[in-house]
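Peer 1: Make a model of this:
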Amino acid sequence: MPFCRAAAAAFLGLLLTASPMWSQDAPLTVVLKPGQTAADVQQVLDLAARTGRPLTVQVETATTTTGAAAHPATSASDTTSGTATATSADTMQMTPEMEAANMGMASWERFSDASSQVFTTAIAGLQALSTMVGMTTTHLDAEGIANGRIAMVALLSLLAGGAAALSVRLLFAQLLRHSHLRARHIAGKFRRFFKRLVGDLLSIAIFLGVARWVLLTMLADTTAAFQVCQAAIAFTLILLVYMAVGRFLFRPDESGETLFAISNPQWHFHMLTAYGVITALFGETMRLWNWLGLGRASLDGWFLIGGTLLTLLKLTWFWGGRAGIRAAFKGSSPGPVRRVIGNLLPDFYVVSAIFIWFFGSVIIGSPDSARWSFAAGSTQVILLLLPVFALGAHHVVDEFARHWETTHGAGLWSSVLASLRVVCSGAVWIGGLHLITALWWPLMTSGGDIATGWILWLERLSFAVVASWAVYTLVWKYAETIAPPQTVMLPGQEDEQADKKQTSRLTTALPVIRNLVLGAVLAVGSLIVLSSLGINVAPLLAGFGVLGLALSFGSQALVKDVVSGIFFIVDDAFRIGEYIDTGKLQGTVEQITVRSVRLRHHNGPIHTIPFGQISSVTNFSRDWGTIKFQLRFERDSDAEIIRRAAKKVGLGMLEDPEFGPQFLIPLKMQGIQDITETAMIVRFKFTCLPGNPGILKREAMTRLLAACKAAGVQLASNAVTVRSNGANSVDIEAAAAGTPPPLTSIAV
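Peer 2: All right, here's what the predicted structure looks like:
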């Protein structure tokens, strides 16, 4: 991966440039010959000073050669003035390319010397191991305690402690299984695993107490046999602690679930157990080493071997389980920040493991190597635990938030709990950075403040980011709680959602207010972050003020849209979900921004209209609405029958549980609107709440037609009656008899 290649390149550069840390630095000699100018001399001395090595400057004259030792920071300027006057002949000059080549060769020599020193230290540690075994045997022989008795005491202590721990563990499991007590502040899956962890730690504490009591009753604490048996107990204790942590993180419970949804949890459990074995073995060996009073060089060598084995194990762990680590950290629905961190986390672990091993190898043999090694190892452990604790805190608070929202409903406290997830997980990261700073700061001298300065800077930056993110989450979640986002309905869903409620004024204005508040939070948070980086924000504020003034003069149309939108929102001219007409365009309001309003036409198209282009608004969805429609009946229909049928239908719809609550005035016949050649036009009307007038109208027409048909009233047809006056015998006889001629219907 590109990140790994870049990290490897940076690590190689660190190897070649970390000259002050090597214990064997050969001095660099620069010979200045007559004929060199002051500029050339200064350039050569600057290049040599950048190596950080002890510098010796020799000035060669026509008769004698003088040498003077100088330090990189002081001798360069002192020697330059004396050399500028000692020029008499043209000689061969050293070019910058030659100096760079010399520095490269010197860096390679330092790297070779350091590698040889590391190898020699490791060999010394292996050789001293046999010495430690021999000295331990000598002490045991001097005490007159047989090896068999020592093994029996150690085995008896382990068995007694193990039996007591197993009994306590089984008893604790039974109590948890039959107990009805619930941890009120720890819920769900985390609660189950936390109970199991408490049981494991309690059994380990019982193991330690019983095993040490048996050991103290059988051996004196000043003997070498006691130290050997104590090392065996401590080794088992450390291993059990690592296994308890591994069970808490990676072992499934009775339901088959693990605390973290990570692929191949057995792999990670075995890797953590192996880590505990190596740590316990080398830790107890070095403790016994100190008790025997062996040399510091051999102890450093043994520590180097243990650190190398741990580094190889960590590289195998992080690289072999990189896919599971990424998936576990990202989760099911990660955000962009969490996705980026999850993808880089395994590579970061690999690079940090290599760097810590290299750093521990460099300081081997120094007076404070033990403290430096402890700080390096503790830093690796903190880096391993930080993501676990951060994710655990996030999941626990998230479970509280979801439980509260399910029990009490969404509101202010559910929003506070949602923002508390960010605060808790961020506090874990900031606390880890603070621990790392506390570990390294006492070891740094005045020249090492730069090395820990970036950690302090990162701590301040993280605090600013976490605080801004928490406020952002609180505002966003609370805005969604008060005014949930409106979903766009597909065709046909309007009919299904007959109980659609009218939106409030706050629901309409809150998205705009939310965006403004979030913009302000982001702006203030960005200024805080920049201030934590050491950047002066006063010129930035002045520059943004001038930029805003220029935009206000140059973009007057934008200013007009924003100001008009503010007054439209203040006047409550329309709300989300209302059907409005702006004069040229009409539709349902779907979204309101600072500058424009988005309308959805009933045929589907979306209209985005800037507020500055809206001169007037007609709102069809405010307070109430009267729906009028008309039907065509036969000319000879009885209007009274139609009125009674309409009244009956109106009363029936009022009693309907689905449609009744939406009526303000029931359906009734308004009267005869018109009489044409073929029909009598009757108008009907009703008044209802806004939202679904079309559904009520369609239902009213359906019931009204059925009621009129049942009452014998028919709708008008398009048939035209024509009277024929033809001269035939039938017509004449009919006319004589005084009867009208037969009617002939002609369909038009």
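
Peer 1: Only C-alpha atoms from now on, for both contacts and neighbour counts.
Peer 2: Fine.

Peer 1: What about Ala451, how many residues nearby?
Peer 2: 13 (other Cα atoms under 10 Å).

Peer 1: And the host helix or strand of it, what's buried?
Peer 2: Taking DSSP states H and E as the definition, Ala451 sits inside helix 449-482. Residues 452, 455-456, 458-481 are the ones in helix 449-482 that count as buried (16 or more other Cα atoms under 10 Å).

Peer 1: How about stretch 433-448?
Peer 2: Under the neighbour-count criterion of 16+ other Cα under 10 Å, stretch 433-448 has 433, 436-437, 439-441 buried.

Peer 1: How far off centre is it?
Peer 2: 28 Å (Cα atoms, centre = their mean, to the nearest Å).

Peer 1: Not counting it itself, show me its contacts.
Peer 2: When contacts are defined by Cα atoms under 8 Å, 6 or more residues apart in numbering, stretch 433-448 is touched by residues 371-372, 375, 379, 382, 449, 451-452, 455-456, 458-459.

Peer 1: which SSE is Ser366 in?
Peer 2: Short version: Ser366 belongs to no helix or strand, going by DSSP H and E.

Peer 1: how near is it to Ile675?
Peer 2: Applying Cα to Cα, to the nearest Å, the value for Ser366 to Ile675 is 113 Å.

Peer 1: And the strands in this protein?
Peer 2: 28-32, 55-60, 65-70, 579-581, 586-592, 596-600, 606-610, 618-619, 625-633, 663-675, 680-688, 719-723, 743-747 (DSSP state E).

Peer 1: quick one, which of the ones you listed is nearest to Thr285?
Peer 2: Smallest distance to Thr285 across those (Cα to Cα): 41.5 Å, for strand 28-32.

Peer 1: Which strands or helices does that closest one pack on?
Peer 2: For strand 28-32, the elements it packs on are helix 38-49, strand 55-60, judged by 3 or more Cα pairs under 8 Å, 6 or more residues apart in numbering; DSSP states H and E.

Peer 1: winner for burial among those?
Peer 2: strand 55-60 (a mean of 19; mean count of other Cα atoms under 10 Å).

Peer 1: tilt between it and helix 38-49?
Peer 2: Per axes from the mean of the first three to the mean of the last three Cα atoms, to 10 degrees, the angle that strand 55-60 makes with helix 38-49 is 150 degrees.

Peer 1: how far is strand 55-60 from where the chain is centred?
Peer 2: 58 Å.

Peer 1: returning to what we had before: and the buried residues of stretch 433-448, which is closest to Gly492?
Peer 2: Of all the buried residues of stretch 433-448, Gly492 sits closest to Leu433, with 55.6 Å by Cα to Cα.

Peer 1: for comparison, sequence B:
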Amino acid sequence: MKTVSRPFARIIKIIGIVTLMALGLSTPLAAQNPMVPSTGDTSEAVALPDTLTPEAIHEMVARMSDDQVRGLLLDRLDAVAAAQTKAENGKGLLTTLQETWVAFYSPTVDAVSKLPVLFSKHGEALSNFRASFGNQGLLKLFAFMGIAIAAGIAAEMVTNLLTRRWQGAETAAEDANLWTALSFLTRRFGRDILGLVAFYFALRTVGLALLNPAQLAFAAPFVTYLIWFPRLGAALSRFVLAPHRSDLRLVNVDDHWAGFLHRNLIGLVLLGGFTLFLVGFDARNGVTIFETRVSFWLNTAVHIYVALVFWTARQGLSDMMLGTDPDRSRFDEWVAWAYPFFAVGVAAVTWIIVQILAGHQQFKLLLTAPHYTTMFWLLLAPAIDTAIRGLVRHLLPPMIGEGPVAEAAYKATKRSYIKIGRVVAGLFVILRVADAWQFDLRNLAAAGVGERFATNFVEFTMTIATGYVIYELVSLYVNRKLAKEQTSVTAVEGDLGGGEGGGAGGSRLTTVLPLALVSAQTGIIVIFGLLAVGSLGIDITPLLAGAGILGLAIGFGAQKLVTDVVSGVFFLIDDAFRVGEYVEVSGTMGTVEKISIRSMQLRHHRGLVHTIPYGEIPKLTNFSRDWVIMKLMFTVPFDTDPNKVKKIFKKIGAEMMQEPLFKDDFLEPFKSQGVFQFDDVGIVMRGKFMAKPGTQFTIRKEIYNRVRKEFDANGIEFARREVRVALPGGEEVENLNEADKTAIAAAAGAAVQQQVEAKQAEADAAKKAK
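Peer 2: Next comes the predicted model:
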């Protein structure tokens, strides 16, 4: 070990005495335990005296070597740091709340206590400012500032003259629409910004040439906060509110509230800029913010001003949030009503946060004005929401098809785009506000799951927002495809054959997409729900294991349910049926009205609804697939010429193929199939046609009407069933009494009943044979 010189060793001992006195008097007795020096030339332990008096410490240090003193100092400093860390980490909730409460009210109490010296201290700052320049220096300062400002104004005027043609002619009120208004306002705003940029560069160039650094320290904040920022705010407000041109206004607000908000927005920017300028001015002239607390009063004035503006203009702001879109929901109306109250609450909460940060001496953060940035984005929220709805309304593709289905799909699509836009805009505003408060959410979210509550909360919020956007995008795509498929199917007008069913079904996508949408939405909710729970620091492995065990138990306990689901999947893969098709399942007939993952619902043409699980379908007959052939029977008397009937059928078929109402529904025209059979009444003639499913009953009804008219025109009668009764002495029919007539009628009725029963038996036998 190197030998330490005697003067240096004496200095070390003196420092050791002073440090040990400070540590010994400021640390608890529990920290005064025997310690072994971290370095030294002996192994003897060094213990502190029970009573740490200056004499005892001086005597102890005199006996110790230099390395022992150094080691003892290091150990004592480590012990003090550990004790302080333990004390900070050991704070309870009550202690934290108490410290927060003290931090909240202490700036107010301090500001009130500094009221007597508020004006005198500002007078002192002004005196220091005057003394630093002198009377002649002040005259030069203001004269040079005036020259620089005049140069900036001149540059702005020249720029406006050169760019006048960019703005174009004034748009007439009757010709104004969104695009013309937006184009005009954008060009005008661009001219304003370009003029302000020219003003700034000219003023800066002249200012740097005329003013020295001390003068620039006053002039630069003065021009920035009290001239440039208010004019920038006025340009932005003119673009959004157009206070003097209601026909060009981008937001839904009347002239009164547009003018009110325009004036007060400029006033808010001016008051906020004056606050920042005055705080900096006092600091540069020897008066700190702790001496006057003027920042407290000015900041409070800004927040009260914001709250008053929102409260006074609550009707106009509600109208602005509501917009002009007629397709608004009850949620939109509630948000529009609650927005002004929410804004007042945010102004109050922001003021409270500022007070707490000031109580914790976080003045460096507050000097960047994060609370003003927060309220700026809050003021801009109605304009952002209006812009989202306007863009969606004008950029959304036109409605596909016509009718209530297409209209409902169009509205749902628009609502989805608006929701997605609001989520994206909300995340952007949150990031901007967090950045103003120097709170990097992106790095915080990447810090790792479970490290801090804030990290977990940010990850949770981002996960939920991402899942919601994906949910809306999937719903948007599927609903749009579904609307396109549904509206592309031509509906059959009129009475579908007296409600006999057999209509044409939708497309395959119309049947599959609703199930796909439900499955996709459920999957997104489950996946992002688990991810969100995991981002809170909760281990989701037991949840996944429990879900697997539960699924296994359900699979064993509900095998029939699994059978139904699997059978339904294969039925859909085979394209066995579609929504709207007329099918028969084991003697049950009806139109497929609704399908789920387990069963299908059939609507009988008499109104009955049958629910059939997929697993119970042994065979399914579809009456509505691709095409349908209908055969019609007509019975004519025996003396009718069959060739004449054939010509009539051919004529009707040709005429109907020329009718605009029917020609697109025929796949093959109506034509005769000749004599089908003879019965005891007459000749049975048969005709047939092929048509699209769902149109056959309307066509059949029209064919019946036309055949009747043509038969009447050509003297052809339909054969009628007759019962002839042979009576002995039939030549004396006129002389029959009532009893004889009754007997004859009974005999005829019995004969007719026998024939009807025979026909029914034949039909039943044919059906069983089929």
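
Peer 1: ok, so what distance separates the equivalent of Gly534 of structure 2 over in structure 1 from Val524 of structure 1?
Peer 2: Aligned against structure 1 by TM-score structural alignment, Gly534 of structure 2 finds its counterpart in Ser531. According to Cα to Cα, Ser531 of structure 1 and Val524 of structure 1 sit 10 Å apart.

Peer 1: same deal with Ala390 of structure 1?
Peer 2: Using Cα to Cα, Ala390 of structure 1 is found at 26 Å from Val524 of structure 1.

Peer 1: cool, Trp441 of structure 1 as well?
Peer 2: 31 Å.

Peer 1: Make JSON lines from the buried residues of stretch 433-448 of structure 1 and add distance to Gln613 of structure 1 to it.
Peer 2: Converted to JSON lines, these look like this (distance: Cα to Cα, whole Å):
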{"residue": "Leu433", "distance to Gln613 of structure 1": "54"}
{"residue": "Ile436", "distance to Gln613 of structure 1": "59"}
{"residue": "Thr437", "distance to Gln613 of structure 1": "58"}
{"residue": "Leu439", "distance to Gln613 of structure 1": "64"}
{"residue": "Trp440", "distance to Gln613 of structure 1": "63"}
{"residue": "Trp441", "distance to Gln613 of structure 1": "63"}
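
Peer 1: Closest one of these to Met218 of structure 1?
Peer 2: The nearest member of these to Met218 of structure 1, counting by Cα to Cα, is Leu439 at 39.5 Å.

Peer 1: From Trp289 of structure 1, how far off is that closest one?
Peer 2: Leu439 of structure 1 sits 25 Å away from Trp289 of structure 1, taking Cα to Cα as the criterion.

Peer 1: do Ala69 of structure 1 as well
Peer 2: Noted for Ala69 of structure 1: a distance of 42 Å to Trp289 of structure 1, by Cα to Cα.

Peer 1: Which of the two has more residues huddled nearby?
Peer 2: Using other Cα under 10 Å, the more surrounded residue of Ala69 of structure 1 and Trp289 is Trp289, with 23 against 13.

Peer 1: Residue in structure 2 paired with that one?
Peer 2: Mapped onto structure 2 by TM-score structural alignment, Trp289 of structure 1 lines up with Asp282.

Peer 1: and if you look at Phe303 of structure 1?
Peer 2: Aligned partner of Phe303 of structure 1 by TM-score structural alignment: Ser295.

Peer 1: give me the number of residues near its match?
Peer 2: Neighbours of Ser295 of structure 2 under the rule other Cα under 10 Å: 17.

Peer 1: so stretch 17-37 of structure 2 aligns onto which residues of structure 1?
Peer 2: The aligned range for stretch 17-37 of structure 2 is empty, by TM-score structural alignment.

Peer 1: Tell me how many other residues crowd Ile120 of structure 1.
Peer 2: No Ile there; residue 120 of structure 1 is Thr. Counted with other Cα under 10 Å, residues neighbouring Thr120 of structure 1 total 12.

Peer 1: now do Pro398 of structure 2
Peer 2: Other residues near Pro398 of structure 2 come to 9 when the count uses other Cα under 10 Å.

Peer 1: What is the corresponding segment of structure 1 for stretch 686-701 of structure 2?
Peer 2: Structural correspondence for stretch 686-701 of structure 2: residues 683-698 of structure 1, per TM-score structural alignment.

Peer 1: just to revisit the earlier point, Ala390 and Val524 of structure 1: which is more packed in?
Peer 2: Ala390 (20 against 14).

Peer 1: Go ahead and confirm that one touches Val422.
Peer 2: No. If you go by Cα atoms under 8 Å, Ala390 of structure 1 and Val422 don't touch, sitting 9.5 Å apart.

Peer 1: And the helices and strands packed on strand 28-32 of structure 1: which comes nearest Ser263 of structure 1?
Peer 2: Here helix 38-49 is closest among these (Cα to Cα), at 52.4 Å.

Peer 1: before we move on, the earlier item: dump the strands of structure 1 to CSV, plus distance to Ile341 of structure 1.
Peer 2: Formatted as CSV, the strands of structure 1 follow (distance: least, Cα to Cα, whole Å):
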stretch, distance to Ile341 of structure 1
strand 28-32, 44
strand 55-60, 45
strand 65-70, 48
strand 579-581, 45
strand 586-592, 34
strand 596-600, 37
strand 606-610, 38
strand 618-619, 49
strand 625-633, 55
strand 663-675, 57
strand 680-688, 55
strand 719-723, 79
strand 743-747, 80
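
Peer 1: Tell me which of these sits nearest to Gly320 of structure 1.
Peer 2: So among the strands of structure 1, strand 28-32 is nearest, using Cα to Cα, at 44.7 Å.

Peer 1: in structure 1, which helix has the most residues?
Peer 2: For structure 1, the longest helix by residue count, based on DSSP state H, is helix 96-143.

Peer 1: helices and strands around that helix, which ones?
Peer 2: Counting contacts by 3+ Cα pairs under 8 Å, 6+ apart, helix 96-143 of structure 1 packs against helix 2-17, helix 38-49, helix 224-250, helix 265-292, helix 296-320.

Peer 1: would CSV of those helices with distance to Asp495 of structure 1 be doable?
Peer 2: Listed next are those as CSV, based on distance: least, Cα to Cα, whole Å:
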stretch, distance to Asp495 of structure 1
helix 2-17, 55
helix 38-49, 82
helix 224-250, 51
helix 265-292, 51
helix 296-320, 56
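
Peer 1: Val570 of structure 1 is nearest to which of these?
Peer 2: Of all these, helix 2-17 sits nearest to Val570 of structure 1, with 52.4 Å by Cα to Cα.
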